[in-house]
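Novice: Have a look at this prediction, sequence included:
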Amino acid sequence: MFQELVHTKAFQSYLEKVDFPPVPQYLYDPIRYILSLSGKRIRPLLVLMGAELFDESIIEQALPASAAIEFFHNFSLIHDDIMDVAPLRRGKPTVHQKWNGNVAILSGDALLIKAYQELAKCPTDKIPALLRLFNATSLEVCEGQQYDMDFEGRASVTESEYIDMIRLKTSVLLGCALQMGAIIAGADDRSQKLLYDFGVNLGIAFQLQDDILDVYGNPKSFGKQVGGDILSNKKTILFVKLQELISLADQKELTYLLGQTIDVEPGKVDKMMDLYAKYDIQTLAIYQKEKFTTIAYEKLSAIQIPSDKKQALFSLADALMYRVR
């Protein structure tokens, strides 16, 4: 945990030196605003930890890549919030709410360009590999967002479709962050792939954990409204597993609940939870989360470096996967 704190401080110090001009005000103020809302900055931290895994002396050279990952992530959040018509981001007004949609689109675009500016600061011999990975990942994130939007208009989604969507929308960026650090540190191709796979599988497990906590979590520790996914009819792993198992008789109840708002049906969350309990959906979802967590840990364990060097990543993974419910 000490090393995580050191890396977080190093990244924050680097971020404060990145130049965002005072004008045009409506281009750069939203960028400063969205970056100020960031939480634990897991993605840039993973870049630095991925580099440190193979070369402890190269952290400073990895800072521009960590900024590129953070800028891309926040660019995607700005645009996702527009598409989702989301009013809040981390408890604060979203960029399009605080300013307007046009400002949000353009400031998001500018943040993406800033990401490429940061990549250009990386070690020259590593830039081609970094660009190939970054570009492929960026496109996959867009594909994941499109699938997520497509699912909103579908009556059902299979488990494999859902897992692939969260892999693209969320998880590949974690794998990319780790592999970018490994590239900068000069890791061999096999180690890079194992580290990437660790990040991707951990990301899938993390999203499944998020789905579970949305229904069964403690709102004080989780930081979100419990039952929010139910209220918005979001197709999470819980919903997908319920659709696989539900009887024809209970399907009528489910169809009714999906068609109601909380104003019309105040008991919507409780009744959905009753259906989840009837089919033991929580246990099934936890099984899936644990499956991907195990795969992630196996990938990290397979990297042929001393085990003590991997302990920081194992500790971070544990902290992410076993949050207080």
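Specialist: All right, it came through fine.
Novice: Only C-alpha atoms from now on, for both contacts and neighbour counts.
Specialist: OK.
Novice: show me the contacts for residue 89.
Specialist: For residue 89, the contact set (Cα atoms under 8 Å, 6 or more residues apart in numbering) comprises 37, 81.
Novice: Take this one as well and set it beside the first:
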Amino acid sequence: MGVIEQYIQHAGEAMLRRYQPREPRLLYDPIDYVIGLGGKRLRPALCMSACHFFSGDGKAAEAAAMGLEMFHNFTLLHDDIMDHATMRRNQPTVHLKWNENAAILSGDAMMILASQMMLDVPDTVLKTVQTIYLQTALEVCEGQQYDMDFETRDDVTVDEYLSMIRLKTAVLIAASLKIGAMIGGASSRDADLIYQFGINIGLAFQLQDDYLDVYGDPETFGKRIGGDIVSNKKTFLLLACQKLANSEQKEKLKYWLHAADFDRQEKIDAVVALYDQLGIAVLSKEKMETYYMEALRIIEMLGIELQYKDALKLFASHTLFRTK
């Protein structure tokens, strides 16, 4: 088992140890539920792994790692409300299992708990870590706002979309790596490099997420396939389709984007057929490959042992070829 895989396993146990539920139960039960759903635990594992790469012991970054994971889960809880999502990790979302008010308040509590956990880092890097964390948290909110703005726009470009997912997804992955590296004693140069690695992997990760929403297996993906199509969500696939479609294809796509009353599966099948005609799946994979290759280039510049470079390469590969 590699370094990152070890810390993925460790992250689940560490969260249960670091997070102690309390009263009132109606505030903390939804948090217990969200944490209990598990998830990939990538962000805390990357934080502790980055610390390990530079210090040999990732547990020094455990508190920060758990804070980042708590913050990530908070964003998912609130995103599900805004997206009217019904499933998360193959289970009902919090606002359906309880109600929207409970989900909002429990999410707020998770944000505060995350900030408390982020305070438990070495004093030598506390201010730096807090600065990175708070800037990242704000950028994630900015990304979410752009994502919502795109819902009412018909002129969103691929570049705007990539900028949005950089904020909404990539910066938190990048910050997890940078914070772990800083706690591990990395130089400013290496901390910045591993951050850029995280940005590129984060972009590839979100592009793969969008791809899997259309072409994935619902049994492994954890959500109903086609949700982005049904909700007209601006993704790389949709925006590339709009850009490349001929006039007839544009009309078909426009019909489905504006249809108020439709059969869910019929809409998904019709839009996927357009994607297939235009080779959108291949274009999406090619874009992911671009970020993947840049991530590999950055790895070679890092001042860490070869075995740790190999661990990052393996993680990058798993990101590109994951199925969930």
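Specialist: Arrived safely. Everything quoted here is computed from the prediction, not taken from an experiment.
Novice: Point me to the helix or strand that includes the spatially most distant residue from the centre of structure 1.
Specialist: Taking Cα atoms, centre = their mean, the residue of structure 1 most remote from its mean C-alpha position is residue 249, at 36.5 Å. Element membership for residue 249 of structure 1 (DSSP states H and E) is helix 248-258.
Novice: One more: residue 67 of structure 1?
Specialist: Under the criterion of DSSP H and E, residue 67 of structure 1 resides in helix 59-84.
Novice: Residue 82 of structure 2: neighbour count?
Specialist: Residue 82 of structure 2 has 12 neighbours, counted by other Cα atoms under 10 Å.
Novice: still on that earlier bit, next, the buried residues of the helix holding residue 249 of structure 1.
Specialist: Within helix 248-258 of structure 1, the residues that count as buried by 16 or more other Cα atoms under 10 Å are 254, 257-258.
Novice: Could you pull out the helices in the stretch 51-200 of structure 1 for me?
Specialist: 59-84, 95-98, 101-119, 127-152, 159-166, 172-184, 189-216 (DSSP state H, counting those that start in this stretch).
Novice: oh, I was asking about the stretch 201-324 of structure 2
Specialist: Under DSSP H, counting those that start in this stretch, the stretch 201-324 of structure 2 gives helices at 218-221, 227-230, 236-244, 247-258, 264-278, 280-301, 306-321.
Novice: Nearest approach to residue 196 of structure 2 belongs to which of those?
Specialist: Distance to residue 196 of structure 2, taken as Cα to Cα, is lowest for helix 280-301 among the helices of the stretch 201-324 of structure 2, at 7.6 Å.
Novice: gap between the residue farthest from the centre of structure 1 and residue 256 of structure 1?
Specialist: Residue 249 of structure 1 sits 12 Å away from residue 256 of structure 1, going by Cα to Cα, to the nearest Å.
Novice: for residue 265 of structure 1, same thing?
Specialist: Relative to residue 256 of structure 1, residue 265 of structure 1 is positioned 10 Å away (criterion: Cα to Cα).
Novice: CSV for the helices of the stretch 201-324 of structure 2, including distance to residue 192 of structure 2?
Specialist: CSV is the format used below for the helices of the stretch 201-324 of structure 2 (distance: least, Cα to Cα, whole Å):
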stretch, distance to residue 192 of structure 2
helix 218-221, 32
helix 227-230, 33
helix 236-244, 27
helix 247-258, 41
helix 264-278, 37
helix 280-301, 10
helix 306-321, 15
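Novice: For residue 168 of structure 2, find the nearest of those helices.
Specialist: Here helix 236-244 is closest among these (Cα to Cα), at 14.3 Å.
Novice: so what does the helix holding residue 249 of structure 1 touch, helix or strand wise?
Specialist: Other elements packing on helix 248-258 of structure 1 under the criterion 3 or more Cα pairs under 8 Å, 6 or more residues apart in numbering; DSSP states H and E are helix 268-278.
Novice: Would you indicate which residues of the helix it packs on are buried?
Specialist: Neighbour counts over helix 268-278 of structure 1 (16+ other Cα under 10 Å) mark 268-269, 272-273, 275-276 as buried.
Novice: What span of structure 2 is it aligned with?
Specialist: Under TM-score structural alignment, helix 268-278 of structure 1 corresponds to residues 267-277 of structure 2.
Novice: how far does the matching stretch sit from the chain's center?
Specialist: When C-alpha coordinates are averaged (Cα atoms, centre = their mean, to the nearest Å), stretch 267-277 of structure 2 and its chain have centres 26 Å apart.
Novice: ditto for stretch 297-312 of structure 1
Specialist: Here stretch 297-312 of structure 1 is found 22 Å from its chain centre; the criterion is Cα atoms, centre = their mean.
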